[in-house]
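Enquirer: I'd like to go over a predicted model; first the sequence, then the structure.
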Amino acid sequence: MNSAPRKPRVAVVFGGRSSEHAISCVTAGSVLAAIDPEQYDVVPIGIATDGRWVLESGDPERLRITGPDRLPAVDGDRATIALAPEAASTGLVVTEPSEPPRTLGDVDVVFPLLHGPWGEDGTIQGMLEMAGVRYVGAGVLASAVSMDKAYMKLVLAAAGLPLLPSVTVTAGEWKRDEAACRERADRLGYPQFVKPARGGSSFGISKVHDATELEAAIAEAVRYDPKVLVETAAVDAREIECGVLQALDGTPETSLPAELRVGGDHEFYDFEAKYLPGQHTEIDIPADLPAEVTAQIRELSVRAFEAVGCEGLARVDFFVLPGGRVVVNELNTMPGFTPTSMYPQMWAASGVDYPALVDRLIRLALARDTGLR
């Protein structure tokens, strides 16, 4: 008797140890709601803030932000998950207290919806590569380079992409020779932005208007990362974002660019403006730009994607300075997938709706090799 073929099993991994734990949970809720259960067997796996892997709820409603102080989190008391070394490389084991392990079965692809360190930075990608597991998104090197804004700038500059001037300051350098660090920062001029070099979701970012504010800004950034990026502010610039998505043949395609306009009391696109409702952030898709500027942004997006060696997807952020000069701000290898996130909104406006976007990313991951590429 012929049995129906097994559906591909997709492990959606979210949460993690970084400060972006809650945003990862919200992203996962949106993706879990979009994956077609007729096409895929979905396994929601959470990583608690202490690093434990657990079988999580697949209920998207549990993974929503319901207020400034009501952020979702992985339930660390659930059944523990572990990679099974004795199984095929994709085997997972469920361990219940006082029960023998139960094999969850082979996982065909992992969708790592992790933001920030210990997830978006090449760490989980390296683990999956070692285990021979296919996964969505950029590989080890591209993930690591893109997570570290200082190294990302080095790579993009080497590829000839236009950037804003910046310097890197570590917590150790600041402690040993604050005067030298201040001198390097002063050369950039003011205003400037100070941010964790390996962070996201606008945590730890400060706008520094003059030298008297630098110390507090460094201290705030160091709360999230001992490596800090100090960057010239793009005064009166327009903030533009563009999505990159590979076609099934591997060709990188670009979305319509979008423009962000932050209103209310926000001086820049901070956490509240990004993720909380009612924050007066306006979005134009497509951005109202001259045709030649739009074409330049889409071209630079592909160049940045290829310079870093991305796979699957990326979001490239730009500033359009007064006078029309375009500079790259940063590149995100696992952009947010929340309902208010720019990446899915840009692709929806470009003709690829949310379920189709998620499906393409899974299909791309299923089709690629598990060895060197």
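Expert: That came through fine. Residues are numbered from 1 along each chain as shown.
Enquirer: use CA for all of it now, contacts and neighbours both
Expert: Noted.
Enquirer: Please report how far the residue nearest to residue 113 when sequence neighbours are not counted lies from residue 314.
Expert: For residue 113, ignoring the flanking residues on the chain, the nearest one in space by C-alpha to C-alpha, 6 or more residues apart in numbering is residue 14 at 5.0 Å. To residue 314, residue 14 is 18 Å away according to C-alpha to C-alpha, to the nearest Å.
Enquirer: what's the answer for residue 92, then?
Expert: Using C-alpha to C-alpha, which is the criterion applied here, residue 92 is 28 Å from residue 314.
Enquirer: quick one, which of those two is more surrounded?
Expert: For residue 92 versus residue 314, the count of surrounding residues by other C-alpha atoms under 10 Å is larger for residue 314: 27 against 22.
Enquirer: That one contacts residue 243, doesn't it?
Expert: Yes: counting by C-alpha atoms under 8 Å, a contact exists between residue 314 and residue 243, whose distance comes to 6.1 Å.
Enquirer: ok, structure two:
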Amino acid sequence: MERGISLNSARSVLDHLGGEDIEITPFYFDQKKRVYKISKAQLYSNTPSDFDFKLHSSAIFLSKLNFLKELRKCDIAFPVMHGLFGEEGKIQEILEKNNIPFVASSSRACRLAFNKFYANKFLQKKGFYILPSILLKKGDNSNKKQITDFFHKHNISRAIMKPAHGGSSIGVFSVNTVQKAYAQTNFIFNRGIDRQVVVEPFAKGREFTVIVFQNMKNEPVALIPTEIETSYKNDQIFDFRKKYLPTHGTFYHQPPRFSNVQIRAIQNQAEKIFNHLKMSDFARLDGWLLDDRNIWFSDINPLSGLEQNSLYFQQGARIGFSHQDLLRYVTRNACRRHGLIFPKNNFFNKKKKPVHILLGGGNSERQVSLMSGTNVWLKLRKSKIYQPKPYLLDFRNNVWELPYALILNHTVEEILLMTKSAKKIIKKLKLLEKRIHTRLGVSKKDFYEPFFLPRRYSLQRFIKKSPFIFLGLHGSPGEDGTIQAMLEKANVKYNGSPPDVSKLCMNKFATGQVVRRLNILGVQTAFQKVLHVSKIKNTKETWQKLVHDLGTSSLIVKPLSDGCSSGIMRLFDYKDLAKYIFFVKKEIDCIPAGSFQNQKEIVEMPSKKIHELLFENFIKTDVVEIRGTKLRHIHKTGWLEITCGVIGNMKNKKLHVLNPSITISEGEVLSVEEKFQGGTGVNITPPPENIVSKKILQKTKGLIGRVAKGLNISGYARIDAFMNIKTSEISIIEVNTLPGLTPSTVLYQQALAEPKPIYPRQFLEMIIANKNY
């Protein structure tokens, strides 16, 4: 269930621990626990499903014996498997039996910590406060009676149901009746999520999480806890989406809004639990500061998630640690425990060219921009050519120079609120971090990313002081030519296309018109029509005219000038149109999941008032799906949705077309999660030959290249289209002049699929170098 998060963690280890002095070799367990030695390139996939079906040709299968032989060639193992097998002690047991050193806790500690019910009982025996709970087992006929008795005994009006062996968010449900509790229990059993379910009262209080490290004396040291503020109304919880995709629905307070006495109490208890469980190196403990002031630890995670802006890295950054510092610290300590010598820090200090990365903004794509810009900054920190520095664009076009720690916050809103309270944060951190530094045995001269007061600049002053600006912005004003025009006027170099091209491609309707005028044989666009929202009075008549004019039975609607995921929806009838217009006029932040047919996730809406809507005919595509390790293609129309990157070539000044990716959507249109959230959404790169022949692929790439050239694309871009696998024809959806550069973006996968693989940092360096900088 948590394979995607595991892939994110592995990618972070490769990016931030790997280097000239540390060689990373990735081993992958598939869903049947078969082991493969995979390439580093595969760690940049969006999900394991991107490569599961081709492991037989892209990886080396290892028998148990050969796996152990390969492991013995390594100095130490770093397990990053979350959930079952990885955190319940199974992989640790294999490593222990074969005397292979590894990072993190023993099999015994993992077994004790990972079962939520027995961990709760263990803590109770050790004198910690706990909430009551019951354990339900699959096949037990008394489950409903147990739930009924539990609700009555503890006077429960709201309960939490969760897998006994799962992570802290997948398969977790909030219920308010016995019937719902029983239904969700059966759902967990029937879906194969777990064979045991824990039922507990909904905790009333403030949620937190705390990372615990082990120092060089084998003592646990708790970092400063993070308070999690989210809405719990209408049975909402801190779920998978809130945890792993930036959303304004959740706010992280770092440090927490607790008193220093409460913080110390949480730290002390967390350290005692770490010791009682005999854990090693690091762990993450989730809990609640309850309304009655008791502290309850609800989940103990032997392997914390390590995605790039995870709470693990956020808490480390609050006390001055970079990503590299944190991973080297825990790995060094693990090596010391196993009697291994860890390489000394050998950082590259050569003077490098400054690159100012601009991210954030005030539109609906600001959180994706934050992910893109943060990833560009982190990747370029290891560059031997460029010295990156992140800057945040706020809602009023001010630009903020930020400390390392604040950039890792999950949302633009969080960061801006932190800038206002930075003085208080610094004061509180000074009181808390000194003790942690002392106990960890580190000083500022060892490694330190200082928490300084954020510095505010006007956009004009920021531009004036910047030799090169890497635009990590999406949507307006970063992608519509506005900022590009300012940079041109100031003679400042930047990535991407010039102002006129950016402005054109931001308008999907205008782009379609120009593509049609290019008159390239084999290239078309969807049938399109633009309507002003205020002109749509009678939705039934409007619907009938649209489907007639566009020659379709269902429609795709999207805001005329916004990003590639904001507000896009498939409409099936005039009632859907009326509902969509209602949401647009109401100016809501997002459309709730399930509002439209097959709409599995919320749909973020533009932050500015929508005046014009673009309607297109819906193009029915073939079915391409992953079932376990099998790729299935069902022919319907011969059309597939693809996305294809282009990048400039410094030598011949021509655009090079990368191998396209087949994009697979679970709903009617690709969601923002599927496009940008690591561990979600499947991209198949390059298209397999049994679906798309080499000849068709080359023709399609040629057409993409001609479209990019005809639009005067410069530097790099991503073109979304439908391709016909029989004729090589393409139908252009849109052109992104500043495409997403999040940790597992499809552009990296396409660059890595080149005959000579281009790794992400190299790809970013090429984007900058293409501008003669």
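Expert: Noted; the coordinates are in hand. Keep in mind that this is a model prediction, so the values were computed, not measured.
Enquirer: what's the mean deviation for the top helix by length along the first structure versus the second structure?
Expert: Among all segments of the first structure classified by DSSP state H, the helix with the greatest residue count is helix 291-308. In the superposition with the second structure, the average deviation recorded for helix 291-308 of the first structure is 0.7 Å (mean C-alpha distance after the TM-score superposition for the first structure).
Enquirer: so the next helix-or-strand element following that helix aligns onto which residues of the second structure?
Expert: Moving toward the C-terminus from helix 291-308 of the first structure, the first helix or strand encountered (DSSP states H and E) is strand 313-320. Using TM-score structural alignment, strand 313-320 of the first structure lines up with residues 282-289 of the second structure.
Enquirer: Number of residues surrounding the counterpart of residue 182 of the second structure in the first structure?
Expert: Residue correspondence to the first structure (TM-score structural alignment): residue 182 of the second structure is matched to residue 215. Residue crowding around residue 215 of the first structure was assessed by other C-alpha under 10 Å; the count is 13.
Enquirer: just residue 267 of the first structure next, same as before
Expert: So residue 267 of the first structure, with other C-alpha under 10 Å, has 11 neighbours.
Enquirer: do the same with residue 188 of the second structure
Expert: By the criterion of other C-alpha under 10 Å, residue 188 of the second structure has 21 neighbours.
Enquirer: Over to residue 290 of the first structure?
Expert: Residues within reach of residue 290 of the first structure, counting by other C-alpha under 10 Å, total 9.
Enquirer: Could you find the counterpart of it in the second structure?
Expert: Under the alignment (TM-score structural alignment), residue 290 of the first structure pairs with residue 259 of the second structure.
Enquirer: From residue 266 of the second structure, how far out is its match?
Expert: 11 Å.
Enquirer: List the residues that contact the residue nearest to residue 288 of the first structure when sequence neighbours are not counted.
Expert: The spatially closest residue to residue 288 of the first structure, leaving aside those adjacent along the chain, is residue 259, at 7.8 Å (C-alpha to C-alpha, 6+ apart). Taking C-alpha atoms under 8 Å, 6 or more residues apart in numbering as the criterion, residue 259 of the first structure is in contact with 238-241, 283-288.
Enquirer: Same check for those residues, but in the second structure.
Expert: Mapping these onto the second structure (both residues aligned by TM-score structural alignment, their matches' C-alpha atoms under 8 Å) leaves 238-241, 283-288 still in contact.
Enquirer: Tabulate those residues (JSON lines), appending distance to residue 55 of the first structure, secondary structure and neighbour count.
Expert: JSON lines is the format used below for those (distance: C-alpha to C-alpha, whole Å; DSSP: H, G, I helix; E, B strand; the rest coil; neighbours: other C-alpha atoms under 10 Å):
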{"residue": "238", "distance to residue 55 of the first structure": "42", "secondary structure": "strand", "neighbour count": "17"}
{"residue": "239", "distance to residue 55 of the first structure": "39", "secondary structure": "strand", "neighbour count": "20"}
{"residue": "240", "distance to residue 55 of the first structure": "38", "secondary structure": "strand", "neighbour count": "26"}
{"residue": "241", "distance to residue 55 of the first structure": "34", "secondary structure": "strand", "neighbour count": "27"}
{"residue": "283", "distance to residue 55 of the first structure": "36", "secondary structure": "strand", "neighbour count": "15"}
{"residue": "284", "distance to residue 55 of the first structure": "39", "secondary structure": "strand", "neighbour count": "13"}
{"residue": "285", "distance to residue 55 of the first structure": "37", "secondary structure": "coil", "neighbour count": "20"}
{"residue": "286", "distance to residue 55 of the first structure": "39", "secondary structure": "coil", "neighbour count": "17"}
{"residue": "287", "distance to residue 55 of the first structure": "41", "secondary structure": "coil", "neighbour count": "18"}
{"residue": "288", "distance to residue 55 of the first structure": "45", "secondary structure": "coil", "neighbour count": "12"}
